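Q: next come a sequence and a model predicted from it.
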Amino acid sequence: MTLNDLWFVAIAVLWTGYFVLEGFDFGVGILLPVLGRTGVERRVMINTIGPVWDGNEVWLITAGGATFAAFPEWYASLFSGFYLPLFVILVALIVRGVAFEYRAKRDSARWRAGWDRAIVFGSAVPALLWGVAFANIVRGVPLDARHEYAGSVLDLLNPYAILGGLVTFTLFTAHGAMFLALKTTGEIRRRAAGVALRVGAAAAVLAVVFLVWTQFLGGTAATAVLAALAALAFVAALGAVWRGREGWAFALSAVAVGVAAVTLFVVLYPDVLPSLPDPANSLTVVNASATPKTLGIMTWVAVIFLPLVVLYQSWTYWVFRRRIGVRDIPA
């Protein structure tokens, strides 16, 4: 394995970690007005992700930084062609972060309701657009001989990409519902389990169609096995929810999201951004990469600091592992 291949794998791992961890964050935000019927219940829901949501976004920052440093051509083509959707995602994430911090700054129901809507917006938009973006990356986009995007924003709204957006939206929503069923008590826990089953059933159907379509785009026997594993894990997660085994449900849901993300990267390799309709203009792990010296320095930095990041984030989850409910919220 060359350093180019190693960093492609590393970036795949970072994006997979981001989707698994930030995915349930997005789900909690999307479900805020659905499961939180009172102000106190909404505060319980926000408190379940309060200690971890910003740490989960570290995976996105690291993935973006690693892409910029390891594959600058890939980064440049993505941000030129996908500029508008990525800008909208960035705005949504900023609004969401501000909403978490500002929601409790004033004792006003109207004030909190406004920031709650901002949380829903900041969660739903990325949950949808990340699927659209990654579906286009796997499918391919128009690139010219200089590897510059030669299409328009409307080219990104093709049926496959829209289906990808619906898959991530429903999958993250169900993932978040399973997290809430695991982390809460009382009525919120009961409602979350019900939503997980209903939304999860829709997500399962959409995901199967999307993975089969992806297989026809360039899948192999290995990707077929991975897609089947993701589907089985998610169905098992729904079964665990039905039996009231929230811990197993969330773990299996995380496996399903992670394996589905890995499947997309396996289908993509050795390209990093396929070109349609001319494959000769595609960006690959070779022609999009940085110099071997740059990749070597990055490898040593990752070896030193990545374990530290994993350790402190694991410690955070361990410290805040207890369930919470309405009774834990002061007046």
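A: That came through fine.
Q: C-alpha only now, for contacts and for neighbours.
A: OK.
Q: separation between G186 and A177?
A: 14 Å (CA to CA, to the nearest Å).
Q: the two: which is more packed in?
A: Using other CA atoms under 10 Å as the criterion, G186 and A177 rank with A177 on top: 32 against 12.
Q: and the more buried one, what helix or strand is that in?
A: For A177, the element it lies in under DSSP states H and E is helix 159-183.
Q: for that helix, buried residues please.
A: 160-183 (16 or more other CA atoms under 10 Å).
Q: from the chain's centre, how far out does it sit?
A: 9 Å (CA atoms, centre = their mean, to the nearest Å).
Q: kindly report the same for stretch 65-75.
A: On CA atoms, centre = their mean, the centre of stretch 65-75 falls 19 Å from the chain's centre.
Q: and for the closest residue to G36 other than its chain neighbours, the neighbour number?
A: Nearest residue to G36, sequence neighbours excluded (CA to CA, 6 or more residues apart in numbering): R42, at 4.5 Å. Using other CA under 10 Å, R42 has 22 other residues around it.
Q: then this one, side by side with the first:
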Amino acid sequence: MELHNIWFVLIAVLWTGYFFLEGFDFGVGVLTKLLARDRAERRVLINTIGPVWDGNEVWLLSAGGATFAAFPDWYATLFSGFYLPLLVILISLIVRGVAFEYRAKRPEENWQRNWEHAIFWASLVPAFLWGVAFANIVRGVRIDADKEYVGTFLELLNPYALLGGLVTLTLFTFHGTVFTALKTVGEIRVRARRLALVLGVITAVLAVAFLGWTQLSRGDAGSLVALTVAVLSLLGALVMIRLGREGWSFALSGITVAAAVTMLFLTLFPNVMPSSLDPAWSLTVTNASSSPYTLKIMTWCAGIATPLVLLYQGWTYWVFRKRIGTQHIADAHH
């Protein structure tokens, strides 16, 4: 396999890891309004992802950096054409990080409530916009012969892309609800399991519609296998959460995320950004990649650094593996 193909696969793996990990903490952020009934329960939800949310975002930095280095033309066209939605995502992630850090800096209820509002919206907006962005990448956008995006922002808000946004929003929220059931005890755990059943059904309907649309319009045998795995895993996650097996349910909801992202990349290859104006103007793994020497150096660096990152992040999740509940929240404001 040639290096540019290897790096296409590696970038797909990085995005899959990002959506698997950041997906559930986006979902938990949304649950601060959907599930939590009071201040103590909101603190429980925030504490479930408090030790790991920033580590999850490392996958985004890695995916973006790898795209920039391995496929500079893809990176340039993507970030110029999708400038506004990606800027909104970036601002949301900044606000979200600040909200996690500053929420408990002062004891006043209004202060903490405002930061909790920020956590909710800064989780919901990226969860939706990532789906819009990736749906447009797969669908194809107006790219001219100079590899430049010549469309408008409103063209990105087409029905297919909006459906993709709804799928990522509901899937991440379902993933986060299952994670909450896995990480909590008491009444909030019971309600999370009930809510997961409702969200899972909604997610299944939307996901089947979106992935089926994708398969019919540009799928092949490989993407059909990924679609089947995604649907069966989602149904399995619903069965497991109904039986109270949160660990199995979380694993299966994660497989659903991974299979769905895999399907999108399978339908995309060998393109990285198809042109809706002329297929000959599409960006591909060949015409958008860096030089073989650059890709070779990157491969050596990734081979050394990636295992270390995985070991450290796995250790973090192991250290903070215990369940928490409102009884673990101190009465003091801080």
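A: Yes, it's here. Fair warning: this is a prediction, and the values are worked out from it, not measured in the lab.
Q: for the two chains, what TM-score is obtained?
A: Once superposed, chain against chain, the TM-score is 0.99 (TM-score structural alignment, normalised by the length of structure 1); 331 aligned residues with a CA RMSD of 0.6 Å.
Q: average distance between the helix holding A177 of structure 1 and structure 2?
A: With mean CA distance after the TM-score superposition for structure 1, helix 159-183 of structure 1 departs from structure 2 by a mean of 0.3 Å once superposed.
Q: packing partners for that helix?
A: Applying 3 or more CA pairs under 8 Å, 6 or more residues apart in numbering; DSSP states H and E, one finds that helix 159-183 of structure 1 contacts helix 3-30, helix 39-49, helix 109-139, helix 186-218, helix 246-268.
Q: 6 Å - rerun?
A: Here helix 159-183 of structure 1 touches helix 3-30, helix 109-139, helix 186-218, helix 246-268, going by 3 or more CA pairs under 6 Å, 6 or more residues apart in numbering; DSSP states H and E.
Q: out of these, nearest to V303 of structure 1?
A: With CA to CA as the measure, helix 3-30 is the member of these nearest V303 of structure 1 (11.1 Å).
Q: any idea of the angle the closest one forms with helix 246-268?
A: Interaxial angle of helix 3-30 of structure 1 relative to helix 246-268 (axes from the mean of the first three to the mean of the last three CA atoms, to 10 degrees): 140 degrees.
Q: give me the buried positions along the helix or strand just after helix 3-30 of structure 1.
A: Counting by DSSP H and E, the next helix or strand C-terminal to helix 3-30 of structure 1 is helix 32-35. Buried residues in helix 32-35 of structure 1, defined by neighbour count with 16+ other CA under 10 Å: L32, P33, L35.
Q: cool, and stretch 109-118 of structure 2?
A: Q112, W115, E116, H117, A118.
Q: pick out whichever of those residues sits closest to I49 of structure 2.
A: For the buried residues of stretch 109-118 of structure 2, the nearest to I49 of structure 2 is E116 (13.9 Å; CA to CA).
Q: ok, the closest one - contacts?
A: By CA atoms under 6 Å, 6 or more residues apart in numbering, no residues touch E116 of structure 2.
Q: identify the residue of structure 2 aligned to L129 of structure 1.
A: By TM-score structural alignment, L129 of structure 1 lines up with L129 in structure 2.
Q: find the nearest non-adjacent residue to that match, please.
A: G165 (5.8 Å).
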